[in-house]
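In: Turn this into a model:
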Amino acid sequence: MIIQQATQEIETATGAMRCQIYRPQTEGQYPCIIFYSEIFQITTPIERAAKTLAGHGFVVVTPEVFHELNPVGTVLAYDDAGKDKGNQDKFTKPLEHHDSDTEAMITFFGQQPYCSGTFGTMGVCIGGHLAYRAALNSKITSAFCLYATDIHSNTLPCDENNDSLTRTGDIKGEITMVWGKQDPHVPLEGRQKIHQKLMETERNFTWHEFNAQHAFMRDEGDRYDPELAIQCYQMAINQFRRSL
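Out: Below you'll find the model as predicted:
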């Protein structure tokens, strides 16, 4: 499918949030996927990933995940300064604010004539965590989470007993977790902790571990694994087509 792109600012409980929207040019109603970025926000690799999904028949919404903490349009570089600023933002914004962002996107895009009213989530790195977190919302039917950080360690700010791991049992839809076994950010014991929680709460989940490093989907840098990336895109597309 040929796609089109637009920018939309929506109101959230913590202020205006800019979203990039990628969707088929052909008129019709399509399932909506909220695609959460890394700490660097909407970089060119994130744009290309969103376009890849949209071209398979989805409305893909990519929000500026730290909109409260940066000027509109902020994109951080893949360097030490960008990493430091992104991590500062990550450890500053409470999970509850991400929750209200998700609710605002569901409300807004659920009213758009090009959306079918069904929602999935996908994300990489902190975005993988946010896709998992968004799945706590009962309106999210399907989630595809890639090397999700900070779930196992409960290192993101939130109210007591409101961390994502503790609330795993609130996930109602289908969820897929994808990991790189050489990822130092989520070691074996961390992955086991999440797997055990999903098992204990009897969630509908699929689990994949690859011989890959952190950020193996990002098509910039020396950790990119093109073959695994294509495989993961296909798995996500198949899941969303089936579940949405």
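In: CA only for contacts and neighbour counts going forward, please
Out: Noted.
In: Next one: the closest residue to Gly173 other than its chain neighbours from Gly123, what distance?
Out: Nearest non-adjacent residue to Gly173, counting by CA to CA, 6 or more residues apart in numbering: Thr141, 4.5 Å away. Counting by CA to CA, to the nearest Å, the gap from Thr141 to Gly123 is 15 Å.
In: Distance from stretch 82-99 to the middle of the chain?
Out: Counting by CA atoms, centre = their mean, to the nearest Å, stretch 82-99 is centred 14 Å from the centre of its parent chain.
In: same check, this time on stretch 184-202
Out: Here stretch 184-202 is found 18 Å from its chain centre; the criterion is CA atoms, centre = their mean.
In: Buried residues, that stretch. List them.
Out: The neighbour-count criterion (16 or more other CA atoms under 10 Å) identifies 185-186, 190-191, 194-195, 197-198 as the buried residues of stretch 184-202.
In: got it, and stretch 94-108?
Out: Buried residues in stretch 94-108 (16+ other CA under 10 Å): 95, 97-99, 101-106.
In: Likewise for stretch 208-217?
Out: By neighbour count on 16+ other CA under 10 Å, the buried set for stretch 208-217 is 212-217.
In: Before we compare anything, build this one as well:
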Amino acid sequence: MEARTETVTVADGSFDLHLWLPEGGRGPVVLLIQEIYGVGPYIRQVAEELAGHGYVVGAPDLFWRIQPGWVSDHSEAGTAESLKIGSQFDVPHGVADSAMALTHLRALPEADGGAGVVGFCLGGSVAYLMAATVETDAVLSFYGSAVPDATGLMEKISCPLLLVFGGSDPYIPRDRVAQVEQAAAGRPNVEMYVAEQAGHAFLNHEAPQFHNPEAAPAAWESALEFLRRHVR
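Out: Take a look at the predicted model:
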């Protein structure tokens, strides 16, 4: 699988956009937005899998203003450091950077077809906020903690949107997820997937403290099917 790093330039600097290409060299694009752990092993494995399904995948380094190239493991110390880095993250800048990264992806010679956005944790919040302001074919937001406080943005979202949560997430309690379900009800472009027995970041097989091996496969297959339907 071919991979390379592109550079995206914005008004106050530039950042890396890590790129993975499908076997055929061309395909629809997916912007993959990182967790607080950076573009680390888990995000890279997700990118490789998506590229294996035929997508041109780009993962931007969103912490470039704080600590370029930040990658941490999922240990207690790594999580504490990642939370510290994440606390310095400027969300509006991150949304704008992600929008620029998506524009860059769409302009690549390998881009052929639609464009989607997939975000996990911090990236799930950024992906959801992007959906209200950036034209794209589909957005998948996994356990974005900003979503419950921003359900009013759904009125501005016209693209297909899949919101994935764990029903037993201590960081996003079930009653907060219910608020999102209520806001999504009756909106034909919005789908909800709640794994009731799963907690936060339950798809992340690199993090034993989060991963739910029973819930993860079905949720991920639903996500892939959603992409197949909407990003051509």
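In: which non-adjacent residue is nearest the counterpart of Phe108 of structure 1 in structure 2?
Out: Matched to structure 2 by TM-score structural alignment, Phe108 of structure 1 sits across from His104. Leaving aside its sequence neighbours, His104 of structure 2 sits nearest to Val8 (CA to CA, 6+ apart; 7.0 Å).
In: Relative to Pro22 of structure 2, how far out is that neighbour?
Out: Taken as CA to CA, the span from Val8 of structure 2 to Pro22 of structure 2 is 21 Å.
In: Apart from its chain neighbours, what residue comes closest to the residue sitting nearest the centre point of structure 2?
Out: For structure 2, the residue nearest the mean C-alpha position is Gly119 (0.7 Å; CA atoms, centre = their mean). Excluding the flanking residues, the one nearest Gly119 of structure 2 by CA to CA, 6+ apart is Ile33, at 4.5 Å.
In: now for the one you found: what does it line up with in structure 1?
Out: With TM-score structural alignment as the criterion, the equivalent of Ile33 of structure 2 in structure 1 is Tyr36.
In: give me every residue that touches Trp20 of structure 2.
Out: 1-4, 47-48, 51, 56-58 (CA atoms under 8 Å, 6 or more residues apart in numbering).
In: could you dump the residues you listed to JSON lines with distance to Leu17 of structure 2, neighbour count and secondary structure?
Out: Below are the contacts of Trp20 of structure 2 laid out as JSON lines (distance: CA to CA, whole Å; neighbours: other CA atoms under 10 Å; DSSP: H, G, I helix; E, B strand; the rest coil):
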{"residue": "Met1", "distance to Leu17 of structure 2": "17", "neighbour count": "11", "secondary structure": "coil"}
{"residue": "Glu2", "distance to Leu17 of structure 2": "14", "neighbour count": "11", "secondary structure": "coil"}
{"residue": "Ala3", "distance to Leu17 of structure 2": "11", "neighbour count": "15", "secondary structure": "strand"}
{"residue": "Arg4", "distance to Leu17 of structure 2": "9", "neighbour count": "10", "secondary structure": "strand"}
{"residue": "Ala47", "distance to Leu17 of structure 2": "12", "neighbour count": "25", "secondary structure": "helix"}
{"residue": "Glu48", "distance to Leu17 of structure 2": "14", "neighbour count": "22", "secondary structure": "helix"}
{"residue": "Ala51", "distance to Leu17 of structure 2": "15", "neighbour count": "28", "secondary structure": "helix"}
{"residue": "Val56", "distance to Leu17 of structure 2": "12", "neighbour count": "32", "secondary structure": "strand"}
{"residue": "Val57", "distance to Leu17 of structure 2": "10", "neighbour count": "32", "secondary structure": "strand"}
{"residue": "Gly58", "distance to Leu17 of structure 2": "6", "neighbour count": "29", "secondary structure": "strand"}
